[in-house]
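[1] Have a look at this prediction, sequence included:
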Amino acid sequence: MKKKVLIMTQNFYPVIGSAGNRMKNIYQLLNEFDIEADVLTTEPAYPNKNLYNDKTFWDDEALNKKTKKIIRVPIKNKKFSNHIVSRLYFYIEIMWRFLIKLWQIRKENYDYIMVSTPPIFIVFSALIGKFFLKSKLILEVRDLWPDSLVGVKTFDNSFILKIFRILEKRMYRLADHIVINSKGFESHIRSKLKKNTPIVYLPNGPRAHEVVRSKKYEGKFRVVYTGNLGLAQDIDHLKLIASALQAEGIRFDVIGYGIKTEEFMRYIDEHQLDQVYMHQPTTRKKSLALIENSNIAVAFLNDADVFSTVLPGKIIDYMTCRTPIVAGIKGTAAQIITNNEAGFVFEQQDIQGMIEKIVELKNNPEKLKRIGENCTRTVQDVFLWENNIKELVQIINE
């Protein structure tokens, strides 16, 4: 008899970013591996709901078909805000609507609820729902919360943070299985557990058809950045990189979204950076095409300790496109880049070192090619979804 799984997530197709793509892949591949997977999610709203009025984002016909397998709950908030009260209301609304829907589908006989965090509030609805659905719980952790909240310096109320940490510990302990997308999370989570709860590493990655296996370096030399422009991404250092690349006459393409996007665009205008090209948020397919058409990709993360445990999805996307990485980053992501010779890692403040390395690589196409080959080999050996999903399939079929 097929196992039946309900995936609960705020981020799902066609939502842009690594979280939405991750949950889409898990949903599709579980079904391909003969597990009956359904999804409970919201209407697409990140970074804002109006973005998805553009049919360009709805580019997967198989997922566009009306089906009872994908349950979307409506939300009143039309824009994702960084204001703490507005965001709290947003999360509580999702939690409440998910709880109502879980009650309505309580007779569906799901063997597992797989819930993705952050945000943690969706987990609360899953923890309650698992009892009246009589399901086991797989907790999928994409970020360490509330440490990440502290890391972006948006919240510092010690009393409420203490409550959040108690809730975090409770969340881990009530899970039957835990899935992580970065090995850097494991020791932190283990320190919160009383029992030996199984923890499975399931990294972000490409599907096999997305991997770029050959690439020609022709035309104007280009550097690219893609993804969130938020509090975790160290926008100030990205500004400095943009100015430094301008001074070197190197084209810099940015596909950015998030709360710091307007600030970055103002900086470009004020400093007349005509070598910096801003692109509107777009589909994964078009984003990967832009990365593939670039010679080097850059990445930054806030230097808070919690972000040293993170493996950003963009790092794997860069390697998927055979594009060498120059990053101001540390910890888990830095180890992946360095150990696999997929690029070069610097201290965040070492903008000059990063620029010098970019110029060096610009003048050494053979070295660029070798690093690109390392990127492809690493992705094929370590990060393909078709291979890694088997870990999750094994858990569910036990």
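    Received, thanks. These numbers were taken from a predicted model, which means no experiment stands behind them.

[2] C-alpha from now on. contacts and neighbour counts both.
    Noted.

[3] and Lys215, what does it touch?
    Counting by Cα atoms under 8 Å, 6 or more residues apart in numbering, Lys215 makes contact with 292, 322.

[4] Could you report the distance from it to Arg370?
    11 Å (Cα to Cα, to the nearest Å).

[5] ok, now Ala208?
    Remark: distance between Ala208 and Arg370 (Cα to Cα) = 21 Å.

[6] Isn't Ile337 up against Val345?
    Yes: using Cα atoms under 8 Å, Ile337 is in contact with Val345, at 7.3 Å.

[7] May I have the secondary structure class of Ile315?
    With DSSP: H, G, I helix; E, B strand; the rest coil as the basis, Ile315 sits in helix.

[8] Kindly state the neighbouring-residue count (a burial measure) for it.
    Other residues lying near Ile315 total 24 when counted by other Cα atoms under 10 Å.

[9] now Lys314
    Using other Cα under 10 Å, Lys314 is surrounded by 21 other residues.

[10] Tell me who's in contact with it.
    Lys314 makes contact with 18, 226-227, 299, according to Cα under 8 Å, 6+ apart.

[11] of those, closest to His279?
    Thr226 (9.3 Å; Cα to Cα).

[12] I'd assumed Ile255 was in contact with that closest one.
    Yes: with contacts counted by Cα under 8 Å, Thr226 reaches Ile255, the gap being 4.7 Å.

[13] of these two, who's got more company?
    Thr226 (24 against 20).

[14] And the more buried one, how far from Lys79?
    Remark: distance between Thr226 and Lys79 (Cα to Cα) = 21 Å.

[15] repeat for Glu398
    Separation of Glu398 from Lys79 (Cα to Cα): 41 Å.

[16] Among those two, which residue is more densely surrounded?
    Lys79 (16 against 6).

[17] Spit out the contact partners of the residue positioned nearest the centre of the chain.
    With distances taken as Cα atoms, centre = their mean, Ser18 lies nearest the centre of the chain, 3.3 Å away. Ser18 makes contact with 204, 313-314, according to Cα under 8 Å, 6+ apart.

[18] Comparison target, given below:
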Amino acid sequence: MSQNKMIYLCNIISDAERDHFYFADSALKKIRGYKKILEENGVDITTLSLSSPKRAFFQKQDGTLTEDAASRMKYYLHRLIFEVARLIRYMAYLTRERKHYTTIMTYSYTTYNVLLACFGHYMLGKKIVLDYEDGLFCNRTRHRYYSFLEKIILKISSGCVLINTGLRKRLPEYMAYTVINGIFLSNGNPACHHKMSGSEKFSILYSGELNFDYGLSLLFQLFSQPGAEQIDFHITGSGDNEEELLEFIQKNPLQNVTFHGYVPLSTLKDLEARTDGFALCQNEDSPIYHTNFPSKLFHYLGSGKPVFFNQCSLFDEYESFENAFPIENMENGVNEILDMLKHREKYCPNVASGIKQHTEDSVRKLKTILFA
């Protein structure tokens, strides 16, 4: 048996769902990224998808129940039977293949994952590594059930893969961990001078959750600063504070801010290709500050274009990238952005070397977590 063979309990998103959700596309890219980069470094990895097709089985496209599941009781009975049968099938697979892998890494935090991880650990004696993807565990008032699952999975895990350094506070002190986000960045160096069609001004794209807890209010500070008329701000997404954003734009009024609303992934990719740079914000005063991390940061860094963000601890370790630019003073942020955009050929001539080093360091730590 290979000493570097593992099973990855993940959640492969269907193509139909990916077309509508940016996070789903990022999740699938991450799964494929894990597989590709680990295989290139001598790891034999098998992905076992735990994505449930129950919606396709029991519901029409409009979300209503099919005729076969018209009865609520019948619907949930069918669903229970289906889920139990699927769980047994996965347990049988893990048992049958137990001689061919040493480690199980579990991706998301459903009951499915915890049950299978416990089965692999207690019944098969396998090493468990937790891929700590998001903040489902971190809000104890809203997600007590996830906090319960967290306690179980951390108890049996020998190591953890994090999306940001803030989440390490939730780990036992003895647990080994690595921050893996960013190891799948492209080695290419796309040009830093693409323009939005029909515009001679610089353009900045902000895409994501329109929520003050995610730092949206920090972005407001840039719109009307002196010099902001030289920048076209393009905003996509939706969220709890979407109305406040629209009201802010209408009241001022701002000719340099375009709100696209929620856009399909294909449209978003087109906007990304034509923008001069990207903006990200994180609110350190938010109660969810350490429960999430903008995975788009690594996607943006890989483009080779300037990436602007407010100074906060979550971004500290990524400031070494040539095209990562923390804004020291948000009240004077526009001048900092303009200076960097005007001299972007100087600031981001080649990001490949930094990406290569970051990748090598991350993979080395990941292999230690998985197989040491």
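    Sure thing, it's come through. Given the structure is predicted, the values throughout are model-derived calculations rather than measurements.

[19] TM-score of the superposition?
    For these two chains in superposition, a TM-score of 0.69 is obtained (TM-score structural alignment, normalised by the length of structure 2); 336 aligned residues with a Cα RMSD of 4.4 Å.

[20] Just the strands from structure 2, written as ranges.
    Counting by DSSP state E, structure 2 has strands at residues 5-10, 44-49, 103-106, 127-132, 157-162, 176-179, 202-207, 231-236, 257-261, 277-280, 307-310, 324-327.

[21] Reformat those as TSV; add distance to Gln221 of structure 2.
    TSV is the format used below for the strands of structure 2 (distance: least, Cα to Cα, whole Å):
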stretch	distance to Gln221 of structure 2
strand 5-10	39
strand 44-49	43
strand 103-106	40
strand 127-132	33
strand 157-162	31
strand 176-179	31
strand 202-207	14
strand 231-236	12
strand 257-261	12
strand 277-280	13
strand 307-310	11
strand 324-327	12
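
[22] nearest to Ile88 of structure 2, of those strands?
    Closest approach to Ile88 of structure 2 among those is made by strand 44-49 (13.8 Å; Cα to Cα).

[23] Can you tell me what sits against the closest one?
    When contacts are defined by Cα under 8 Å, 6+ apart, strand 44-49 of structure 2 is touched by residues 2, 4-12, 35, 38-39.

[24] What's Phe325 of structure 2 aligned with over in structure 1?
    Mapped onto structure 1 by TM-score structural alignment, Phe325 of structure 2 lines up with Gly343.

[25] And its match, how far from Arg322 of structure 1?
    Per Cα to Cα, Gly343 of structure 1 is found 11 Å from Arg322 of structure 1.

[26] Going by how many neighbours each has, rank these two and give me the top one.
    A direct count of neighbours by other Cα under 10 Å for Gly343 of structure 1 and Arg322 places Arg322 higher, at 33 against 25.

[27] Aligned counterpart of the more buried one in structure 2, please.
    Using TM-score structural alignment, Arg322 of structure 1 pairs with Gly304 in structure 2.

[28] wouldn't its match be in contact with Tyr347 here?
    No: taking contacts as Cα under 8 Å, Gly304 of structure 2 lies outside contact range of Tyr347: 10.2 Å.

[29] Now list whatever residues contact both of those two.
    Asn323.

[30] how many neighbours does Glu272 of structure 2 have?
    21.

[31] again with Ile84 of structure 1
    Neighbour tally, Ile84 of structure 1, other Cα under 10 Å: 11.

[32] Check Glu229 of structure 2 too.
    By other Cα under 10 Å, 17 other residues sit near Glu229 of structure 2.

[33] now swap in the one 4 residues further on and tell me
    Close neighbours of Phe233 of structure 2, defined as other Cα under 10 Å, add up to 25.

[34] go on, Asn339 of structure 1?
    For Asn339 of structure 1, using other Cα under 10 Å, the count is 10.

[35] try His193 of structure 2
    Look at His193 of structure 2: counted by other Cα under 10 Å, it has 16 neighbours.

[36] Structure 1: which residue goes with that one?
    Matched across to structure 1, His193 of structure 2 falls on Lys216, judged by TM-score structural alignment.

[37] How much space separates that match from Arg222 of structure 1?
    Lys216 of structure 1 sits 13 Å away from Arg222 of structure 1, taking Cα to Cα as the criterion.

[38] again, but for Ala297 of structure 1
    Distance of Ala297 of structure 1 to Arg222 of structure 1, given as Cα to Cα: 9 Å.

[39] Neighbour count: those two, which is higher?
    Ala297 (28 against 20).

[40] The more buried one touches Gly227, doesn't it?
    No: Ala297 of structure 1 lies out of contact with Gly227 (Cα under 8 Å); the separation is 11.5 Å.

[41] now the helices for the stretch 151-300 of structure 1?
    Using DSSP state H, counting those that start in this stretch, the helices of the stretch 151-300 of structure 1 run over 158-174, 186-190, 235-247, 261-270, 284-292.

[42] Just send those helices back as a markdown table, with distance to Val123 of structure 1 too.
    Shown next, in a markdown table, are the helices of the stretch 151-300 of structure 1 (distance: least, Cα to Cα, whole Å):
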| stretch | distance to Val123 of structure 1 |
| --- | --- |
| helix 158-174 | 7 |
| helix 186-190 | 16 |
| helix 235-247 | 30 |
| helix 261-270 | 29 |
| helix 284-292 | 27 |
